[in-house]
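Trainee: Structure for this input, please:
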Amino acid sequence: MSKAIPIMIQGTHSDAGKSAIVTALCRIFSQDGYVTAPFKSQNMALNSYITVDGKEIGRAQGVQAEAAGVTATTDMNPILIKPTGNYESQIVVHGQVYKNMKAGEYRKSFYEQGIKLIEESYKRLEDTFERIVIEGAGSPAEINLNDRELVNMRVARITNSPVILVGDIEKGGVFASLVGTLQLLEREDHQRVIGVIINKFRGDVSLLEPGLSWFEEYSGVPVLGVVPYIDNLMIEAEDSVVLSQYTSKADASKEIDIAVIRYPFISNFTDIDPFFEESDCHVRFVKNPEELGNPDIVILPGSKNTIEDMLFLYNSGLVNRLLDLSQKGKFIFGICGGYQMLGSTIEDQMGMESSLQKTDGLGIIPMKTSIRTKKTTTLSEGIVTYKEMEIPVTGYEIHMGESDYEEACESFIRIKGSSDGFMSKDGKVIGTYFHGIFHNDLLREEFLNDVRVSKGLNPIIDRAAFSTKREEAFDRLAKVVRENIKLDEIYKKMSEYQKA
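Mentor: Here you go, the predicted structure:
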């Protein structure tokens, strides 16, 4: 096999849609018969993905690998940065915790090591795959950072990749952001840009034509596509910035109201994604008691800094409301950090996540949690006994906490030789370390039907499989992007660039 042909997608800013375009191209190239891999040298995200060998990478790269139909590896994201607060982040190298570092220390002392990691990882991918779709981060025009950056034009040079620049028209000023970004690039980097894609367009594209013509004449860079805004695209996000698009208000037209607590260090919120596809569910993210209201289900998701986020619950006044809802028999579900918060205390004596050593939890579960130095990252499976049904479940674990019960409790999941989580006798309070628990279709169906029955509603039988819907979403994204970009020209420019 000859060396892979790369293409790199960069953006004018964060959330321009780079990840979606990379996911689409991974699917398109795979559909066209090329063995394809995603690559993001350095990812800053709190949403993680666990590889088959139990390593942790950015969730977007795992999902992109799924779109390409290949197995995700740490070479696809060798450096993962997980912010923990106080300008400090946990640095994950090839799926394992390296150390906690402040931004200045990381930039100063990790750069050369990072370059080597990136070169080695890309070389392995290059020798294995036929096409590599590389994703940048933020903007390549961050002139205050470009001398030691590890994710944009530096990577384009290392991989000898042409670049497509993506601009988000939905936010406004797309031509200004594209032109400004191009003008701030070094000459060598500017020449790498083979074209731009305007993303998230709503309306009649013919009305945009004068702007497209002006841009091409002014910049000398071709427009390779105008991709429309895609509603209800069920592909997991990696950045909490997307949470701003979700409402905090209840929707009376939906029968089940689900409130997800949005604390500052929320992580792996993609656990909630399957509920967005349920016709009777309305999901909203809330930050205060007024927004919380009177939901049917409260979900406490994962957290990168459980103690700090627990203090947020106290300071915001959410603790009393959560306890009140629990006493009223509402369904309370905690996942990972959210599970830990349901307990009586959380301790971090070693300062692994926080400078604060201890806080009280909600006290709903008689359980103490201690944050340890060793991080658990693993794919997991087990059996849930739910309403007298034996339901097989799979998930993944990413946590540094160990939880111990203060009295005998009913576990939620039976694992070979062990157990996980907590479930109250009435099934109204559940906690687990299993991320992805709601992606298990039968369990999700039984859980939601339990909620429906508690409200006097009839159960819904045979809900659609989430995995099937996600595959359909990959195909729909690929179809829309394929129909709205100049794919033949992109293929041509990718090949020409390697020959130049």
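Trainee: contacts and neighbour counts: CA atoms only from here.
Mentor: Fine.
Trainee: burial of the nearest residue to Met44 once chain neighbours are set aside, as a residue count?
Mentor: Distances taken as Cα to Cα, 6 or more residues apart in numbering place Ile81 nearest to Met44, at 4.5 Å, with adjacent residues excluded. By the criterion of other Cα atoms under 10 Å, Ile81 has 21 neighbours.
Trainee: how would you label Ile81: helix, strand or coil?
Mentor: Here Ile81 is strand, with the state taken from DSSP: H, G, I helix; E, B strand; the rest coil.
Trainee: measure it to Pro366 for me?
Mentor: 33 Å (Cα to Cα, to the nearest Å).
Trainee: Helices of the stretch 251-400 of the chain, start to end?
Mentor: Using DSSP state H, counting those that start in this stretch, the helices of the stretch 251-400 of the chain run over residues 273-276, 289-292, 306-316, 318-327, 337-341.
Trainee: Out of the ones you listed, which is the most enclosed?
Mentor: helix 337-341 (a mean of 30; mean count of other Cα atoms under 10 Å).
Trainee: and this one, so I can compare the two:
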Amino acid sequence: MAKVIMIQGTMSNAGKSLITAGLCRIFHQDGYRVAPFKSQNMALNSYITTEGLEMGRAQVMQAEAARIEPQVCMNPILLKPTNDIGSQVIVNGTVIGNMPAREYFNYKKKLVPDILKAFHKLEEQADIIVIEGAGSPAEINLKENDIVNMGMAEMVNAPVLLAGDIDRGGVFAQLLGTLMLLEEQEKSRVKGLIINKFRGDVSILEPGIQMLEEKGGIPVCGVVPYMKVQLEDEDSLTGKFKHRKEALIDLAVIRYPRISNFTDFDVFEHMEGVSVRYVTSVQEIHHPDAIILPGSKNTMGDLKWMRENGMEAMIKKLSADTPVIGICGGYQMLGESLEDPYSVEEGGSLRGMELLPLKTVMSREKVRRQVTGTIDSLTGTLVALSGKEYKGYEIHMGHTAQEKSSIQDAVVVQKENVYGTYVHGIFDEGDIASTFIRALAEKKGVHYEDNQGMNYQQYKESQYDLLADTLRKYLDMEAVYGMLQEAEYDKSRIG
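Mentor: The predicted structure is shown next:
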């Protein structure tokens, strides 16, 4: 029977995902079969498994840290926001429908059997399961019928490590306030506190740590420094969206309101001399070496947003000399038209950007599949990508085609400087990313050489090891292993 430990946070972006990933790598290094688990994830960054099932990318990242294949049982419930008050609900990798927040709040308790079934499947394969919570366990308006924080911990009798974010200030109030808002039986599950993202001399914290332990009655198990590891972030609070300086090769990614799967561009984040800027206005575009239209959870709505704020007109103007690449929803936008006969998004029809000779019709069924193959013969700036082997996945609600069947079948569709594809992760494989950047450099008349000397997968491995090394140094791993010894539970008591 698997041992369990759970990482909860005082707020979103307190570092739960990275701490979970780091513990997964540590336990793997120590010879254990380890797997991540998050009962419910709210994210627009998703992934398709080998079975064609959809799950949150945070658990994919953690599975990579554990060096195991991602499985949908690691994230049985995925919520993908469609607007400010509702989400698409995905259970065990398949869509069950769209729900307003209130409707889902009343419905979610019915998903407990699905959560436990997924957890039981995972524990058959693992010695240790590292569970990640969501948001904060002290969100008292959401505690009723909780299935992702203390409710999840109760289901599987998990000891909890509670992490606070000192970088955003008020970490002592975060931790003590959270503990004060917990019920006694919930607080008894918290076995250790973590002060995360610390910068400076830890000795300055010592009086505060002593008082924190006295008032909270729970030991501080580590003060973890701010780590400059480059691994995938959760959606809305990612630091990637902050303003960045333009480098030798500059990529402008359009950040529309419902941007999804921006992890497609993480591969460029570690490349020296390359900037990835997420832009929201005409004024921010400047003169990039390439413009990228990423995925979208509301393609028609986001295209209207670009049309209204002038971004569409600017992109069309720049496309005369600047490569424009659309992926998934961005690819659909580049076509001649989008039709939504079943009101999958907003209903009706909408003129596209008319940069590619394509038409998209939204469908009720979501396309979910992993794909591999060879990039078609391209011309112009990106000719060097022709014949490159790719691997990725498709996840979209529409079908795109045009009169020439060769266009419909091509993995990358091109018209002059404009390129489009449905394949997420297409830049991750082999040397596609570095070839892409070198092609942009050649067009610009400058020399570019990626000095990392490793492919993207190797780079991510180095980051997981760095994360594990840091946590080993600053976390009390002896205490963590001690918590695991009391983490077994009796399946019979939860049916």
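Trainee: rewinding a little: which stretch among the helices of the stretch 251-400 of structure 1 approaches Ser248 of structure 1 most closely?
Mentor: helix 289-292 (6.0 Å; Cα to Cα).
Trainee: What residue in structure 2 is paired with Thr71 of structure 1?
Mentor: Thr71 of structure 1 maps onto Glu69 in structure 2 when the alignment is built from TM-score structural alignment.
Trainee: Provide the secondary structure category for its match.
Mentor: coil.
Trainee: What lines up with the residue nearest to Met44 of structure 1 in structure 2?
Mentor: Looks like Ile81 of structure 1 aligns to Leu79 there (TM-score structural alignment).
Trainee: which ones are touching its match?
Mentor: Counting by Cα atoms under 8 Å, 6 or more residues apart in numbering, Leu79 of structure 2 touches 40-43, 87-90.
Trainee: residues near the residue nearest to Gln62 of structure 2 when sequence neighbours are not counted, how many?
Mentor: Closest residue in space to Gln62 of structure 2, ignoring its immediate chain neighbours: Ala21 at 4.5 Å, by Cα to Cα, 6+ apart. Close neighbours of Ala21 of structure 2, defined as other Cα under 10 Å, add up to 27.
Trainee: Check whether Ala21 of structure 2 really touches Lys38, as I assumed.
Mentor: No: here Ala21 of structure 2 lies out of contact with Lys38, judged by Cα atoms under 8 Å, at a distance of 11.9 Å.
Trainee: follow-up on the earlier one: could you report the distance from the match of Ile81 of structure 1 to Asp264 of structure 2?
Mentor: Distance from Leu79 of structure 2 to Asp264 of structure 2, by Cα to Cα: 20 Å.
Trainee: With Glu124 of structure 2 instead?
Mentor: For Glu124 of structure 2, the distance to Asp264 of structure 2 - Cα to Cα - is 32 Å.
Trainee: which of these two has more neighbours?
Mentor: For Glu124 of structure 2 versus Asp264, the count of surrounding residues by other Cα under 10 Å is larger for Asp264: 20 against 10.
Trainee: surely that one meets Val423?
Mentor: No: using Cα under 8 Å, Asp264 of structure 2 is not in contact with Val423; the gap is 9.5 Å.
Trainee: Just the strands from the stretch 101-250 of structure 1, written as ranges.
Mentor: Remark: strands assigned in the stretch 101-250 of structure 1 by DSSP state E, counting those that start in this stretch are 131-135, 163-168, 193-201, 223-228.
Trainee: Now do the third one: which range of structure 2 does it align onto?
Mentor: Alignment of strand 193-201 of structure 1 against structure 2: residues 190-198, by TM-score structural alignment.
Trainee: again with the last one
Mentor: Strand 223-228 of structure 1 falls opposite residues 220-225 of structure 2 when the two are matched by TM-score structural alignment.
Trainee: The matching stretch: average distance to aligned residues in structure 1?
Mentor: Once fitted to structure 1, stretch 220-225 of structure 2 is off its aligned match by 0.6 Å on average (mean Cα distance after the TM-score superposition for structure 1).
Trainee: now that stretch, how far from the chain's geometric center?
Mentor: 25 Å (Cα atoms, centre = their mean, to the nearest Å).
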